[in-house]
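Undergrad: fold the following.
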Amino acid sequence: MRHDDVTHLHGMHVVHYGPLQAPPLVLIHGSGLSGGSWSPVVPTLADQYHVIRVDLPGHGQSSPAPSYDVPEQASRLAAVLDELGLRPVTVVGHSSGGYIATALAEQRPDLVGSLALISSGPSPDALLPQPVLLRMLIAPPLGPLLWSIRSDAMLRRGVTAVCNRPVDVPDDLVAEVRGIGYRTFRKVLRRNTAYIAERSVSERLTALDVPVLVIFGAADRRWDPSSAHHYDTVPNARVEQLPDVGHLPMFEAPEATSELLLAFAAAGR
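TA: Okay, the predicted model is just below:
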């Protein structure tokens, strides 16, 4: 996997892959992860697209932000894309990264040509009871203490707790996951919940005139897999469920995930 360019724009760490003259495809990770969470699918995508991978504020190698409101993060990403001179782009968001992708399309329809959401729960009532380790890491009173003493093994278990298939978490992703602070993570989770509580993602997408691909693991352990069908009512939306796959399709089924994204992006050209 070749880095064509690495930049730091508007406080966000941005990495480019593939031919810069190719159609742009933007990858947005989920809460608590980083741009490194896309590593299994980037090589295939970068064969045909100019792939732009970002670290969201407070994650990976990006700077903290004064606000983690979803619309504010989308606005910051829009500023990055404006500075890069990229439009229209195919935007792909994983989990809560799908909320930022949706907010970007709401704010700047001129920037977003098509929109793909992977494992993005549509509303708060679709959230499943979370694995014990994640609950302990996130919630007081043990959360701050456990967060401060997290080992690499604990971080790997935290990432894989929402997977249904065996996953090998690379060292560089573990290092980037370690970078997010406890208070930042709690703020991000609260602001994500506020965004989908105010209006569900499927309702938001229905109001947009943009092609949508929804990919959901049929064995997602974070969001109720049946909630993927909430997106069936969205015009111009296609819903794909991956059998036996949990919350991280990029790691659990990279080939299938890449194929779906490539076909979707090609249809939007």
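Undergrad: okay, CA-based contacts and neighbour counts for the rest of this
TA: Noted.
Undergrad: did I read that right, H8 in a helix?
TA: No - using DSSP: H, G, I helix; E, B strand; the rest coil, the assignment for H8 is strand, not a helix.
Undergrad: so the closest residue to it other than its chain neighbours is in which element?
TA: Nearest residue to H8, sequence neighbours excluded (Cα to Cα, 6 or more residues apart in numbering): V14, at 5.9 Å. Counting by DSSP states H and E, the element that carries V14 is strand 12-17.
Undergrad: what is that strand packed up against?
TA: Strand 12-17 is packed against strand 5-9, strand 50-55, with contacts defined by 3 or more Cα pairs under 8 Å, 6 or more residues apart in numbering; DSSP states H and E.
Undergrad: winner for burial among the ones you listed?
TA: Mean neighbour counts were compared across those using mean count of other Cα atoms under 10 Å; the top stretch is strand 50-55, at a mean of 25.
Undergrad: and this one, please, so the two structures can be compared:
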Amino acid sequence: MRKSINNGNITWLDEGKGATIVLIHGFSENATIWDKQTTLLKEHYRLIVPDLPGTASSPLHTPLTIESMAEYVYAILLAENISEAVVIGHSMGGYIALALAEKYPSLIKGLGLFHSTAKADSEEKKEGRRKSIKLMEQYGADTFLRQTLPNMFSPATKENRNELVEAYVKMGIECQLPALVAYYEAMAARPDRTAVLTALKVPVLFMIGKDDNAVPLENVLPQITLPRISSIHIFENVGHMGMWEIPAKSNVILEQFIAFCQL
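TA: A predicted model of the protein is given here:
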């Protein structure tokens, strides 16, 4: 069931019953990125899946920051009277989950970083985001996304399952230029949150693709020992899109992690 508050300015999908799981999508995505997960998990849990500002039917709110998007998610949980949840974020969604955990640690029953990192952008990464914004503004978001988004998948996926790449690009180009620019600026401005991982008392899940160009293995590995309890999964022939590239394996891991967080 799709819900909204604040005159439709905050929208989300609410499915299933049981302990609450929050799934937060990433850059150029929307709530449907998690469809393969919600279909399974809603049989045992309640799924809250936001459409972040500027995606799907949710209008863009400016200025936009990682922190403001964390507050957006928190507003949904308040509206639903949810006091604790396992929060899992993909890529930019992981940055939002970390910001939520930093400000509202008692809310977090478990934290999942799905191809994401607690580190801030390096100067090189920030410069890359600035160049990407210029390219989108000069040549259009569609052209940029058609060239960039395929790189989110492993070479094996691009060669053997191109329909996934095409579906992901189709989703991406539905996101408007102002939102894409705002996301890049928000990601570039975010602080380092590795201290959040150290402070958390709940389990933390790390999902890592060996072929991930957006959040490389070497970026994440130093972080896996920071939490008190870590669940670490590294996949061959997987890029930045494990929820699509290996949905069955991803779902098993998510189910096991979520069940562990309920103990």
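Undergrad: the residue nearest to H8 of the first structure matches what in the second structure?
TA: Using TM-score structural alignment to pair residues, one finds that V14 of the first structure aligns to W12 in the second structure.
Undergrad: so that match touches T55, yeah?
TA: No - the criterion here is Cα atoms under 8 Å, and W12 of the second structure misses it with T55 at 10.8 Å.
Undergrad: and the strands in the second structure, which stretches?
TA: 2-5, 10-15, 20-24, 46-51, 85-90, 108-114, 204-209, 230-235 (DSSP state E).
Undergrad: quick one: closest of the ones you listed to S132 of the second structure.
TA: Closest approach to S132 of the second structure among those (Cα to Cα): strand 85-90, 20.1 Å.
Undergrad: the closest one maps to which residues in the first structure?
TA: Mapped onto the first structure using TM-score structural alignment, strand 85-90 of the second structure spans residues 89-94.
Undergrad: comparing that stretch with the second structure, how large is the average distance?
TA: Once fitted to the second structure, stretch 89-94 of the first structure is off its aligned match by 0.5 Å on average (mean Cα distance after the TM-score superposition for the first structure).
Undergrad: contacting residues around that stretch?
TA: 23-30, 98-101, 111-120, 265 (Cα atoms under 8 Å, 6 or more residues apart in numbering).
Undergrad: do the same with stretch 35-50 of the first structure
TA: So stretch 35-50 of the first structure is in contact with 1, 16-25, 27-29, 51, 53-55, 60, 172-173, 176, 250-251, 254-255, 257-258, 262, going by Cα under 8 Å, 6+ apart.
Undergrad: now the helices for the stretch 101-250 of the second structure?
TA: Applying DSSP state H, counting those that start in this stretch to the stretch 101-250 of the second structure gives helices spanning 123-139, 141-148, 155-160, 162-172, 177-189, 194-199, 217-220, 242-245, 247-261.
Undergrad: of those, flag the one that's most buried.
TA: Among those, highest average neighbours (mean count of other Cα under 10 Å) belong to helix 242-245, with a mean of 22.
Undergrad: how far off centre is that helix?
TA: 12 Å (Cα atoms, centre = their mean, to the nearest Å).
Undergrad: same check, this time on stretch 29-47 of the second structure
TA: 13 Å.
Undergrad: that stretch: end-to-end distance?
TA: 17 Å (Cα to Cα, to the nearest Å).
Undergrad: how many residues are close by the counterpart of L23 of the second structure in the first structure?
TA: Alignment note (TM-score structural alignment): L23 of the second structure maps to L27 of the first structure. A total of 22 residues lie near L27 of the first structure under the criterion other Cα atoms under 10 Å.
Undergrad: doesn't R53 make contact with L27 of the first structure?
TA: Yes - under the criterion of Cα under 8 Å, L27 of the first structure makes contact with R53 at 5.0 Å.
Undergrad: who are the contact partners of V6 of the first structure?
TA: H13, V14, V15, H16.
Undergrad: one more: L64 of the second structure?
TA: Neighbouring residues of L64 of the second structure by Cα under 8 Å, 6+ apart: A182, Y183, A186.
Undergrad: got JSON lines for those, with distance to T32 of the second structure too?
TA: Shown next, in JSON lines, are these (distance: Cα to Cα, whole Å):
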{"residue": "A182", "distance to T32 of the second structure": "21"}
{"residue": "Y183", "distance to T32 of the second structure": "18"}
{"residue": "A186", "distance to T32 of the second structure": "22"}
